[in-house]
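Visitor: sequence plus predicted model, see below.
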Amino acid sequence: MLEVHQFPCLSDNYGFLLHDPVSLETACIDTPDADAYLREAAGRGWQITQIWNTHWHPDHAGGNAAIKAATGCVVVAPEVDASKIEAIDRMVKHGDVVSLGGYSAQMIDVGGHTKGHVAYHVPEAGMAFVGDALFALGCGRMFEGTAPQFWASLLRLKALPPQTMLYCAHEYTASNARFALHADPDNRELAAYAEEIATRRAKDQPTVPTKLDRELAANPFLRADDLMLQTRWGGGDAIATFAALRAAKDTF
């Protein structure tokens, strides 16, 4: 089975090393901190062979050049964001496949946070690395995309198997939970989830990864097609509801 090593980076990022124990290949999922990635890989005796970038922001691709110089790894990055990413060897888009040993990751277009953001879905392992497109109880800010684009991206993630583990790039969950309770105050699943999050964060425990089925029940951004949320926020249209929720979160 694939192994995921998760560790904190920078102020609130998570670093992920994805390792295939058969082929001994290891992929960095984004590169917020080159020194941290190299140190964590060396500590586990893993050789970095690939980098999989989700989008161009420096806290996701800023370590590419240093890690490639140290390891000779192959850098995979989204085609639309490629002009802003260093050291790319292969550009990918929606529907493309990359391999790590005997495992394949499918590219999902999740543009909205940036125009070219992609997620890496590994069906056989039941996991998806979603960068800043989706967070536990939240989603990324809409810096470059449009509400229709971002909602279409979230629909692609909603369509994954419900047991998929989502590896989000930041520990934003406590803040997201406060907004979610404001946005959807009558949601019992959300209330229970928020209590669990508070307990975990009080113990300095991570809230990532999260499972898709739980997000489908409690994450207001994935529930913009819910009639009750539409009545509260958007007047009967999923895109308008998503846009209203995103705008409200930006100033919450």
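Guide: That came in fine, so what should we check first? Treat the numbers as computed from the prediction; the structure is a model and nothing was measured.

Visitor: going forward, measure contacts and count neighbours with C-alpha atoms only.
Guide: OK.

Visitor: residues of the helix or strand where Ala180 lies that come out buried?
Guide: Ala180 is part of helix 173-183 when elements are defined by DSSP states H and E. Across helix 173-183, burial judged by 16 or more other Cα atoms under 10 Å covers 173-174, 176-177, 179-181, 183.

Visitor: let's bring in a second one:
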Amino acid sequence: MLEVHQFPCLSDNYGYLLHDPVSGETACIDTPDADEYLRQAGHKGWQITQIWNTHWHPDHAGGNAAIKACTNCTITAPLDDAGKIEGVDRTVSQGEVVMLGNWKAHVIDVGGHTMGHCAYYLPEAQIAFVGDSVFALGCGRMFEGQPAQFWASLQRIKALPVDTMLYCAHEYTAANARFALHADPDNAELAAYAEDIARARAAGLPTVPTKLGRELLTNPFLRADDPAIQARWAPEGEAGDAVATFAALREAKNTF
């Protein structure tokens, strides 16, 4: 089976090393901290052979050059962000496949946080590396995209099997839970989830990965098409408009 090694780096990032013990290949999922990635791979006895970038931001691609210099790995990055990413060997877009040994990772366009942001979904392993597109109880800030684009991206994530584990890139969950409770105060599933998050963080434990099925019931950004969320957040005259509701939620989170 594939192994996912998760570790904290920088102030609130998570680093991920994805290892196939059969082929011996190891992929870095983004590269926020080159030294820490190389240290962690060394501790595991794994040779880094690939980097899969989700988007261009420095806390996701800033370690590319240093890791490539040490390992001669191959770097894959989303086409629309690749011009801002160092050392790219291959660009990918929606529907393409990246291989780690015999494991297939399907590229999903999740643009919105950045124009070219992509996720890597491995159906046989039931995991997806989603970068900053979606978080436990949240979604990325809309730096470059438009609401309709970002909502379409979230719908692609929503369409994955409910047992898919989402590996997001930051430990933002406690803050996201506070906003989610503000956005959706009558959601009993959300209230229970928020209590689990508080216990985990009090114990110093990570809150990611998160299961898609739970996010579908509790994450307000994934529920912009839900009548209960729309009743609270759809702008006047735009009832039933998921894009307008998503945009209102994202703007409210920006200033919460």
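Guide: Arrived safely. Quick caveat: nothing in here was measured; it's all calculated off a predicted structure.

Visitor: related to what we said a few turns ago, with the second structure overlaid, report how far the helix holding Ala180 of the first structure is off on average.
Guide: Averaged over the aligned pairs, helix 173-183 of the first structure sits 0.1 Å from the second structure after superposition, using mean Cα distance after the TM-score superposition for the first structure.

Visitor: against which helices or strands is that helix packed?
Guide: Using 3 or more Cα pairs under 8 Å, 6 or more residues apart in numbering; DSSP states H and E, the elements in contact with helix 173-183 of the first structure are strand 138-139, helix 188-202.

Visitor: what does that helix correspond to over in the second structure?
Guide: Counting by TM-score structural alignment, helix 173-183 of the first structure pairs with residues 173-183 of the second structure.

Visitor: got a list of contacts for the matching stretch?
Guide: Applying Cα atoms under 8 Å, 6 or more residues apart in numbering, the contact partners of stretch 173-183 of the second structure are 135-138, 187, 190-191, 194, 197-198, 201, 207, 218-220, 229, 232, 249, 253, 256.

Visitor: do stretch 67-86 of the second structure as well
Guide: Around stretch 67-86 of the second structure, the neighbours that count as contacts under Cα under 8 Å, 6+ apart are 34, 37-38, 47-56, 61-62, 64-65, 87-93, 114-118.

Visitor: same check, this time on stretch 29-45 of the second structure
Guide: Stretch 29-45 of the second structure has contacts (Cα under 8 Å, 6+ apart) with 9-10, 13, 15-18, 28, 47-48, 51-54, 58-64, 66-67, 129.

Visitor: do the same with stretch 233-248 of the first structure
Guide: 141-142, 147-148, 151, 183, 220-221, 224-227, 229-230.

Visitor: and with 10 Å instead?
Guide: Applying Cα atoms under 10 Å, 6 or more residues apart in numbering, the contact partners of stretch 233-248 of the first structure are 138-142, 146-152, 179-180, 183-184, 220-232, 249-250, 252.

Visitor: re the thing from before, turn the helices and strands packed on helix 173-183 of the first structure into TSV, including mean neighbour count and distance to Leu160 of the first structure.
Guide: Output for those, formatted as TSV (neighbours: other Cα atoms under 10 Å; distance: least, Cα to Cα, whole Å):
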stretch	mean neighbour count	distance to Leu160 of the first structure
strand 138-139	24	16
helix 188-202	15	20
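
Visitor: for Tyr103 of the first structure, find the nearest of those.
Guide: When those are compared by Cα to Cα, strand 138-139 sits nearest Tyr103 of the first structure, at 27.2 Å.

Visitor: matching residues in the second structure for the closest one?
Guide: With TM-score structural alignment as the criterion, strand 138-139 of the first structure aligns to 138-139.

Visitor: what's the average distance of the matching stretch to the first structure?
Guide: Compared with the first structure after fitting, stretch 138-139 of the second structure deviates on average by 0.1 Å (mean Cα distance after the TM-score superposition for the first structure).

Visitor: surely Gly102 of the first structure is in contact with Ala125?
Guide: No - the criterion here is Cα atoms under 10 Å, and Gly102 of the first structure misses it with Ala125 at 11.1 Å.

Visitor: what's the overlap in contacts for the two?
Guide: Joint contacts of Gly102 of the first structure and Ala125 (Cα under 10 Å, 6+ apart) are Leu2.

Visitor: who's more crowded, these two?
Guide: Ala125 (15 against 10; other Cα atoms under 10 Å).

Visitor: now do the contacts for the nearest residue to that one once chain neighbours are set aside.
Guide: Once flanking residues are discounted, Ala125 of the first structure sits nearest to Leu2: 6.8 Å by Cα to Cα, 6 or more residues apart in numbering. Residues in contact with Leu2 of the first structure (Cα under 10 Å, 6+ apart) are 18-22, 26, 100-103, 122, 124-125, 127.
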